[in-house]
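Asks: Predicted model follows, preceded by the sequence.
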Amino acid sequence: MTRTVRFGSPKVQDEHGELPARWVSKQQAELMSKAFTREDAGTPEEEDDDVALPALPAGAKNYITPAGWQRMQDELKQLRRVERPKVVEVVSWAAGNGDRSENGDYLYGKKRLREIDRRIRFLGKRLEIAEVVDPDKQTRHDRVFFGATVTYVATSTDKEHTVTIVGADEADTERNRISWLSPVARALLKAEVGDEVAVQTPGGRETLEVLRIRYDKID
């Protein structure tokens, strides 16, 4: 029997960025200072948006692999123990260097500190509701479940695709890892080799035939 899943996956928010090296050189500091003096002076310095978690379907679990859970834990620890103290130190130093409203180092540091704090809260809340599922412990290798690596063919193009089904916070298109809440994953779940499933995409209805199922270790 063909199953149809309609398009409409939850949006995953990610505000994490690299810690800018504004103090690496005098030239970089000067460029940064100029950039921030052009910012809108009306922007509240202490602006602090609430953390918006990605929506989950009613009753859905926030599944995550052990490796994904560990990555989030490591990032949280890095932000709390390394990144945040470093930026706090810079902000404290910059606060004593003249008018704060025209101090690029101070303004930049405060902005970066808010970004770090938002990311810390986001990671903390995501970890609170996470349910770790280890694909290595899956005993049914003949069907598609969370953590499966699935090779399928889109019948309209006769092109093969291989994807690994992971948690919403682990999706990575460059590594062919898709959220278990995505339309394709939802269509594939519980399918067996040889099954045809249907997914409704913006481009129309697509039929996928399952060719292979395996459970690899996810790093």
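Replies: Nice, thanks for sending it over.

Asks: contacts, neighbours, all on C-alpha from now
Replies: Noted.

Asks: Mind checking what secondary structure the most centrally placed residue in the chain has?
Replies: In the chain, the residue lying closest to the centroid (CA atoms, centre = their mean) is residue 169, at 4.3 Å. Three-state call for residue 169 (DSSP: H, G, I helix; E, B strand; the rest coil): coil.

Asks: could you point out the longest helix in the protein?
Replies: The longest helix of the chain (DSSP state H) is helix 104-129.

Asks: Mind listing what's buried along it?
Replies: For helix 104-129, the neighbour count (16 or more other CA atoms under 10 Å) marks 104-120, 122-123, 126-127 as buried.

Asks: do stretch 129-143 as well
Replies: 130, 131, 132, 133, 134, 135, 143.

Asks: what do you get for stretch 163-178?
Replies: In stretch 163-178, the ones that count as buried by 16+ other CA under 10 Å are 163, 164, 165, 166, 167, 168, 169, 170, 171, 177, 178.

Asks: another structure for you, compare them:
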Amino acid sequence: MSRAFVKEDGPDNAPLPDLPVSPHPNHVTPRGLAQLQARLTEAQARLATLRGRAERLDRLPEAAAERDIRYLEARLRSAILNDPAALPLEEVAFGLCVTVEDENGAETTWQITGEDEASAAEHRIAPQSPLARALLGARVGDEVQWRRPAGTASLTVTRIAAPDGGVEG
């Protein structure tokens, strides 16, 4: 293709807008910090591979990788490391695992983690979530009210543990 038909300053060459960064403090567990660092390393490797392509007319993948790197670097700069292994297991706190029992007797264990580490499928929730807000500060035996779209659920805290398995209750 002739260079005469390539637009040098087109929209695919403009930097992509940055990903939104949460306004909340960026508390992370040791695992969450390691995950952020690994994601940054992967994004940097992806960018290096993209820049090494013989055919680089489409710069959008590079712009996306650069945007991801900016986001991850910002998250790492703002990270506040909290090691749950150092916490007492008397009340629910960031990084700890908490087991709750619902009105039907079903038990579920959740870990309160940083936003970037949160995954409902893996039972890890961010401290800003309604469930985490209901649980933070609770002790074994306490009943908490979880306000959710389907209605309020009453949960009883049955166990507080460190992620490595240390238990209270």
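Replies: Yep, it's here. Quick caveat, the model's predicted, so the values are computed rather than measured.

Asks: And the TM-score between them?
Replies: The TM-score (TM-score structural alignment, normalised by the length of the second structure) is 0.84; 155 aligned residues with a CA RMSD of 1.7 Å.

Asks: how about the helix or strand just after the longest helix of the first structure, aligned to which bit of the second structure?
Replies: Counting by DSSP states H and E, the element after helix 104-129 of the first structure in chain order, helix or strand, is strand 130-132. Strand 130-132 of the first structure corresponds to residues 79-81 of the second structure when matched by TM-score structural alignment.

Asks: Have a look at how far, on average, that stretch is from the first structure.
Replies: Compared with the first structure after the fit, stretch 79-81 of the second structure shows a mean deviation of 0.5 Å (mean CA distance after the TM-score superposition for the first structure).

Asks: Please enumerate residues in contact with that stretch?
Replies: 25, 26, 27, 28, 29, 30, 33 (CA atoms under 8 Å, 6 or more residues apart in numbering).

Asks: Please look at the fifth one and residue 116 and confirm they touch.
Replies: Same thing as residue 29 of the second structure. No: Residue 29 of the second structure is beyond contact range of residue 116, at 10.2 Å (criterion: CA atoms under 8 Å).

Asks: Closest to residue 218 of the first structure out of the buried residues of stretch 129-143 of the first structure?
Replies: Closest approach to residue 218 of the first structure among those (CA to CA): residue 135, at 8.0 Å.

Asks: Could you measure from that closest one over to residue 147 of the first structure?
Replies: Here the distance between residue 135 of the first structure and residue 147 of the first structure works out to 5 Å (CA to CA, to the nearest Å).

Asks: overlap in contacts of those two?
Replies: 65, 215, 218.

Asks: ok, now how distant is residue 27 of the second structure from residue 16 of the second structure?
Replies: 27 Å.

Asks: if you count what's nearby, which of these two comes out ahead?
Replies: residue 27 (22 against 16; other CA atoms under 10 Å).

Asks: could you say which helix or strand contains that one?
Replies: Judged by DSSP H and E, residue 27 of the second structure forms part of strand 26-28.

Asks: In the first structure, point out the residues matching that strand.
Replies: If you align by TM-score structural alignment, strand 26-28 of the second structure falls on residues 62-64 of the first structure.

Asks: average offset between that stretch and the second structure?
Replies: Mean deviation for stretch 62-64 of the first structure: 0.8 Å (mean CA distance after the TM-score superposition for the first structure).

Asks: what's the spacing between that stretch and its chain's center?
Replies: 12 Å (CA atoms, centre = their mean, to the nearest Å).

Asks: what residues does it touch?
Replies: 56, 129, 130, 131, 132, 133, 166, 167, 168, 169, 170.

Asks: Distance check, the second one against residue 164 of the first structure.
Replies: For residue 129 of the first structure, the distance to residue 164 of the first structure equals 22 Å [CA to CA].
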